[in-house]
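Asker: What would the 3D arrangement of this be:
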Amino acid sequence: MDIIYLHGFNSDGEGWKTTALRKHFPTANVQAPDLPAHPLEVQEVIEACIANCTEPPLLVGTSLGGFYAYYYSALHQLKALLFNPSLKPHITLDDRGIGVFKTWTQGRAYHFKRDYLTILGKMKSEADHQQNQKLLYFFLANDDEVLDHQQIPEQFTQSHVQWFPGAGHRFSKFEKVLKLMKKEFANR
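Answerer: Predicted coordinates:
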């Protein structure tokens, strides 16, 4: 089994969620790249990860990484586990995502530029037109302090949508979901 984990804004590929994926799917090939700031460079990284898979991978994405998992699910018709995904990063990053930052785990410096929002908007539109909702599994915290997910259930009526109290934006119940999903995806 191949799994590609896509981290969120200001995060890194290797962290506690990647460790949890490897723990709960010990025989899987888990790729967890550090994503660059530029969306076109992110596309190159993810395409390379997909090319390294021996079978269609399971995409797992959190926040901005959830958006990229959403995009690649549509592009390649892949199953995706989306944790508090940012489905409108071209809007939500406009007010607080422009500038120079350092990632939480590794302190990797990067510059997220306003120009990237246009690219993300185009990616969103492209994904919306090609999306197979049955491939999407949404795991949402009803106390997400960063993103509002209230419209997801009505927009994705054919997707699996599950709410979790007390998980916050970082989705502290990640391992709980992996335990639940293990049976469904471990035997692919």
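Asker: Could you use CA atoms for every contact and neighbour count after this?
Answerer: Will do.
Asker: Buried ones in the longest helix along the chain, by neighbour count?
Answerer: Scanning the chain for the helix with the most residues, using DSSP state H, yields helix 115-130. By 16 or more other C-alpha atoms under 10 Å, the buried positions in helix 115-130 come out as Tyr116, Leu117, Leu120, Gly121, Met123, Lys124, Ala127, Asp128.
Asker: what does that helix contact?
Answerer: Around helix 115-130, the neighbours that count as contacts under C-alpha atoms under 8 Å, 6 or more residues apart in numbering are 38-40, 70-72, 74-75, 87-91, 93-94.
Asker: 7 Å - rerun?
Answerer: Contacts made with helix 115-130 from outside it, assessed by C-alpha atoms under 7 Å, 6 or more residues apart in numbering, are listed as His38, Pro39, Tyr71, Ala74, Leu75, Pro89, His90.
Asker: Let's see this one next, to set against the first:
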Amino acid sequence: MRPLLLIYLHGFASSGQAHKAELLRAWCAQHQLAFIAPSLPIQPQLALSSVQETLTALLPFYRVGLVGASLGGFYARYLAQQAQLPCVLINPVVNPAQRLQEAIGSVTHYHDQLRFSWTQEHCQSLAAYRVEKASVPCRLLLQTGDEVLDYRQAQLAYPEAELCLEEGGDHGFAGFERHIPTLVAFLDQHAADQEG
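Answerer: Below you'll find the predicted structure:
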């Protein structure tokens, strides 16, 4: 059986050095598990095509599980259905084309503090990507205290997902490190099922 590889996709204006990415990276290093967390381009079509190219290159050698947070959760779910991969979504945005309208303008990147322009065209390009229900194994990590997104939207959008719903918390998913072993076990099991 091919080894498991976890790919983490970060949220809007974040990077591959996001806090959850670093927690996953450290856990995977400790357990000798392959892991990558690319810093994605701002443009949605470039972000998705870059991950699709990575998947094309790595799928012959690895069983892949996708983990995505916020906008990265939407990306992970879309890419999972395209490549038939299991995924874990952490406080994901459900309708980014609409939700990110309010970000239009000059945005500060969380990690390097550089500014970039987010445009109506970026939002429109997100509308081209559709997510279907019940097509791939999916685990949903939600916290009711998410101050950025209404957790109920993701709960309604992914009724087929294995749900972990916690009271309180925040958009960054407080206490994420507690969920890493379960998250990895879910991806490992379903990636093995799909290979077999």
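Asker: ok, which stretches of structure 2 are helices?
Answerer: 19-30, 44-58, 71-83, 96-99, 120-126, 151-157, 180-195.
Asker: how about those helices in a markdown table, adding distance to Thr144 of structure 2?
Answerer: A markdown table is the format used below for the helices of structure 2 (distance: least, C-alpha to C-alpha, whole Å):
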| stretch | distance to Thr144 of structure 2 |
| --- | --- |
| helix 19-30 | 18 |
| helix 44-58 | 27 |
| helix 71-83 | 17 |
| helix 96-99 | 18 |
| helix 120-126 | 25 |
| helix 151-157 | 6 |
| helix 180-195 | 19 |
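Asker: Of those helices, flag the one that's most buried.
Answerer: Here the criterion is mean neighbour count by mean count of other C-alpha atoms under 10 Å, and of these the winner is helix 71-83, at a mean of 23.
Asker: Can you tell me how far the residue nearest the centre of structure 2 is from Glu121 of structure 2?
Answerer: Centroid-nearest residue in structure 2: Gly68, 1.1 Å away (criterion: C-alpha atoms, centre = their mean). Here the distance between Gly68 of structure 2 and Glu121 of structure 2 works out to 23 Å (C-alpha to C-alpha, to the nearest Å).
Asker: Next: Gly175 of structure 2.
Answerer: Between Gly175 of structure 2 and Glu121 of structure 2 the distance is 35 Å, computed by C-alpha to C-alpha.
Asker: and of the helices of structure 2, who's closest to His10 of structure 2?
Answerer: Closest approach to His10 of structure 2 among the helices of structure 2 is made by helix 71-83 (4.8 Å; C-alpha to C-alpha).
Asker: What residues in structure 1 pair up with the closest one?
Answerer: Using TM-score structural alignment, the residues of structure 1 aligned to helix 71-83 of structure 2 are 64-76.
Asker: And the matching stretch against structure 2, how far off on average?
Answerer: Taken against structure 2, stretch 64-76 of structure 1 registers an average deviation of 0.7 Å after superposition, with mean C-alpha distance after the TM-score superposition for structure 1.
Asker: What lies in contact with that stretch?
Answerer: For stretch 64-76 of structure 1, contacts defined as C-alpha under 7 Å, 6+ apart pick out 6-9, 59-61, 79-80, 82-83, 85-87, 89, 123-124, 127, 130-132.
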